[in-house]
Structure formats: structure tokens, C-alpha cells
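**Student:** Got a predicted model here, sequence first, then my questions.
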Amino acid sequence: MSRIGRKPINIPAGVDAKFENGVMTVKGPKGTLTQKVHKNMIIKIENGVITVERPNDDKENRSLHGLTRSLIANMIEGVTNGFKKQLEVNGVGYRVQKKGKDLVMNLGFSHQVIVSDTDDITIEAPTPNLIIISGADKQKVGQFAAEVREKRPPEPYKGKGIKYADEVIRRKEGKAGKGGKK
């Protein structure tokens, strides 16, 4: 039996969870999230606890069991606390600033790169070299952070570019040894 799939999910105060017609809906202080659940999974909501069960031990049902439980747990975490990704901007002259709903980035190009907030994702730039992306949906926050990072990914020689705050860039040495052939 799946260790993750077996764990019950507690519904915190202020969060409303419903399961109807194969769709899980969770409402909370940070917003509303919906997720379509595979028809084989059995979702039970009783006494403020959600449990996910599977009908049998087929390979597909075993793999969906833990996945479904994790998706529902992330939805509940998202509507209560939300998710956040931090990006660092490194490089001479590289900086970011927030103008209204737009994030204006100077990344060494001949033009500025502009990214806008969406209705479910907010961008903050507390300092010129830090970007904070937050929202209720874990998948959307991660995807949006990856798209911002893609504007100027970090390079291995000087480490210039946009990287996740917890990311470690493997550095290369460069053209140091000029011994070559004679």
C-alpha cells in the first residue's frame, strides 16, 4: 500500500472541500482551486479529514493513489498558506523592478524584458536582485518561475543570470590551461 496515499489529509479551519462528479474543489482564504480526479480513485470527506483510497492493487491504481493524495494535499496547503518561489538575479547591470502589475527586468539585452502578473500569481521585487513569485496553485507558481528563469538562465562561467534562491550553479574554469600542442 502506498505510504503517501494512506495518509489522511486534515482540513484546516476556514477551508471548504467538496468532491462532486470527479472534481475536487477546495476553497480557502487564498482562493479556490479545482482538480479533476481519476475515476478509479475513491475520495472520502468525513469529520474534517480527506482520505484517498483505491479499488484494487493494479499498477495504474497504485501509481495514481499517492499522486491523487499529494495533489489534494497541495491544494489545501495552497489555499491556506500559498506557495512561493524566490529567484535571484546575478550580474553586473542586471536588475529588476516592479512597475504597477509589470516586472521590468534589465538582463543585458538591448531591450527590457517585461513580465506581467496574472490573476492567480503575484510578483514582488523587494530588492533590485530578488524576485518573489507567489500564488495558491503549486504547479502554476513553479511553471511561472521557470518561465521567468528562462528569460536569462544562469551561465556556468561567471554565474550571471536568473537562478532559484536555493539553486547551486556548477562553475566551470574557462580557458585556463594554454599548454596546447607544439
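**Tutor:** Received, thanks.
**Student:** can we go C-alpha only for contacts and neighbour counts from here?
**Tutor:** Noted.
**Student:** Give me the residues contacting the longest helix seen in the chain.
**Tutor:** Assignment by DSSP state H gives helix 59-80 as the longest helix of the chain. Residues from elsewhere that reach helix 59-80 (Cα atoms under 8 Å, 6 or more residues apart in numbering): 1-6, 9, 11-12, 15, 24, 26-33, 35, 37-38, 40-41, 51-55, 135-138.
**Student:** buried stuff in that helix?
**Tutor:** By neighbour count on 16 or more other Cα atoms under 10 Å, the buried set for helix 59-80 is 61-62, 64-80.
**Student:** Could you do stretch 158-176 as well?
**Tutor:** Under the neighbour-count criterion of 16+ other Cα under 10 Å, stretch 158-176 has 159, 160, 161, 162, 163, 164 buried.
**Student:** just curious, which of these is nearest to residue 178?
**Tutor:** residue 159 (22.8 Å; Cα to Cα).
**Student:** That closest one belongs to a helix, doesn't it?
**Tutor:** No. Read with DSSP: H, G, I helix; E, B strand; the rest coil, residue 159 is coil and lies in no helix.
**Student:** Quick check: residue 103 touching residue 115?
**Tutor:** Yes. Here residue 103 reaches residue 115: they are 5.2 Å apart, a contact under Cα atoms under 8 Å.
**Student:** what is in contact with these two at once?
**Tutor:** Residues touching both residue 103 and residue 115 (Cα under 8 Å, 6+ apart): there are none.
**Student:** take the one below as the second:
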Amino acid sequence: MSRIGKLPVQVPAGVDVTIDGRTVAVKGPKGSLSHTVAAPIDVAKGEDGSIVVSRPNDERKNKALHGLSRTLVANMVTGVTQGYVKKLEISGVGYRVLAKGSNLEFSLGYSHPILIEAPEGITFKVENPTHFSVEGIDKQKVGEVAANIRKLRKPDPYKAKGVKYEGEVIRRKVGKAGK
């Protein structure tokens, strides 16, 4: 991870970065995020306005934290400029999703509909009853919400029914070899 950490994080125009001790705050057109960097890692602004992440020595733990910290800061900059989107699709007879205000209501073969409320900073978009997306500026939160929705009904390996990420390949099983 240390080779990733050596690269400076480029800050595009319209993005304001504030470094206060170990806390990095990024403000952009889509919103603002802040993150506190782990103890041995230092964050500073470069001459060209970029963000430089450095470590005190080459210990294994510091190398890992160096790359992680640089990537988290880069993800914050990308989030406040472009945002993150996770697209999901539902397959199965009678499986569908409906938008209820800012929430989603799923019919996934259970005896009751499942209502998912949008956490702060997350928005849902329903393209049709079988395709929807999770959007936001925090990459970790977008991925976590999408994973929790997928967990409601994981795609089964026999018929691939359930909630899956767009483009995800489900390994199929053959099933019984009837006589």
C-alpha cells in the first residue's frame, strides 16, 4: 500500500480542503466530509494545492495506514465532486421495489413488504420495479447500504433469484439430476 500513499491527492477547482491537526475536512459542490487520520500518519497541503500524506517510518503497520489514509482522503475528494453510485437489480417472479418518498419498499417473496429508510446523506433512485441505485458522497456508506439491501435476499445459486449488484456474475449450480 505504501506506493499508493506516496502519490499526492489532486484537489480539483471548487473543492476546499481544511487540515486541522489529524482531521481532514473536504467541502465541494455535492457536500462536505471529514475524516480523522490514524495516529502515526501526517497530512499536509502541497505547494500546488494537492494533499500530501506521509508516514514517520517504514514499519509494516505504518505502510498499511499510509496507503489507507491516502485512499480515504482521495475518496472524500471524489465523493464531494462526483459522488458514488451503486446500481442493484432484482430478479425473480413477483420481486420488485417501489419508491415511497425517500424510502424503498421491497417485495421479495416474504409474507410482508420490507421498508428501507434512507440514512442521512444517501438517496435512492428507482429506474423501474427491478432496477434501482443507491447514491451518496460517502463511498463507505453507499457500499454499506447497498450491501445491507442485497442481504435482504441474496441471489440463490440455482435460479439466481434475489437482489444483486449490476454486472455481478452469480455462480450457478446444476441442481438435482432427476430420473
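**Tutor:** Nice, thanks for sending it over. Model, not experiment: these values are computed from the prediction.
**Student:** And the TM-score between these chains?
**Tutor:** The TM-score (TM-score structural alignment, normalised by the length of the second structure) is 0.95; 178 aligned residues with a Cα RMSD of 1.2 Å.
**Student:** quick revisit: quick one: the longest helix of the first structure to the second structure mean distance?
**Tutor:** Superposing on the second structure and averaging over aligned pairs (mean Cα distance after the TM-score superposition for the first structure), helix 59-80 of the first structure comes out at 0.7 Å.
**Student:** Now do that helix: which range of the second structure does it align onto?
**Tutor:** The aligned range for helix 59-80 of the first structure in the second structure is 60-81, by TM-score structural alignment.
**Student:** residues contacting the aligned partner of residue 45 of the first structure in the second structure?
**Tutor:** Alignment note: residue 45 of the first structure maps to residue 45 in the second structure; criterion TM-score structural alignment. Listed by Cα under 8 Å, 6+ apart, the contact set of residue 45 of the second structure reads 19, 51, 52.
**Student:** any idea which helix or strand carries residue 145 of the first structure?
**Tutor:** helix 138-150 (DSSP states H and E).
**Student:** So what touches that helix?
**Tutor:** Counting by Cα under 8 Å, 6+ apart, residues outside helix 138-150 of the first structure touching it are 74-75, 78, 82-85, 87, 115, 121, 133-135, 162-164.
**Student:** now with 6 Å?
**Tutor:** Helix 138-150 of the first structure has contacts (Cα atoms under 6 Å, 6 or more residues apart in numbering) with 83, 162.
**Student:** picking that back up, report the angle between the axes of the longest helix of the first structure and helix 138-150?
**Tutor:** Angle, helix 59-80 of the first structure to helix 138-150, by axes from the mean of the first three to the mean of the last three Cα atoms, to 10 degrees: 80 degrees.
**Student:** How far off centre is helix 59-80 of the first structure?
**Tutor:** Helix 59-80 of the first structure has its C-alpha centroid displaced from the chain centroid by 15 Å (Cα atoms, centre = their mean, to the nearest Å).
**Student:** Ok, stretch 129-136 of the second structure next?
**Tutor:** For stretch 129-136 of the second structure, the distance to the chain centre is 13 Å (Cα atoms, centre = their mean).
**Student:** excluding its backbone neighbours, what's nearest residue 83 of the second structure?
**Tutor:** The shortest distance from residue 83 of the second structure to any non-neighbouring residue, by Cα to Cα, 6 or more residues apart in numbering, is to residue 137 (4.5 Å).
**Student:** now swap in residue 133 of the first structure and tell me
**Tutor:** Among residues not flanking residue 133 of the first structure along the chain, residue 123 sits closest, at 4.7 Å (Cα to Cα, 6+ apart).
**Student:** Can you classify the one you found as helix, strand or coil?
**Tutor:** Here residue 123 of the first structure is recorded as strand under three-state DSSP.
**Student:** and it, how many neighbours does it have?
**Tutor:** Residues contacting residue 123 of the first structure under the criterion other Cα atoms under 10 Å number 23.
**Student:** again with residue 106 of the first structure
**Tutor:** Residue 106 of the first structure has 17 neighbours, counted by other Cα under 10 Å.
**Student:** Was I right to think it contacts residue 114?
**Tutor:** No. Using Cα atoms under 6 Å, residue 106 of the first structure and residue 114 do not qualify as a contacting pair, with a distance of 9.0 Å.
**Student:** What segments of the second structure are strands?
**Tutor:** Using DSSP state E, the strands of the second structure run over 16-20, 23-28, 31-36, 42-45, 51-54, 84-91, 96-100, 103-107, 114-116, 122-128, 131-136, 162-165.
**Student:** All set now, cheers.
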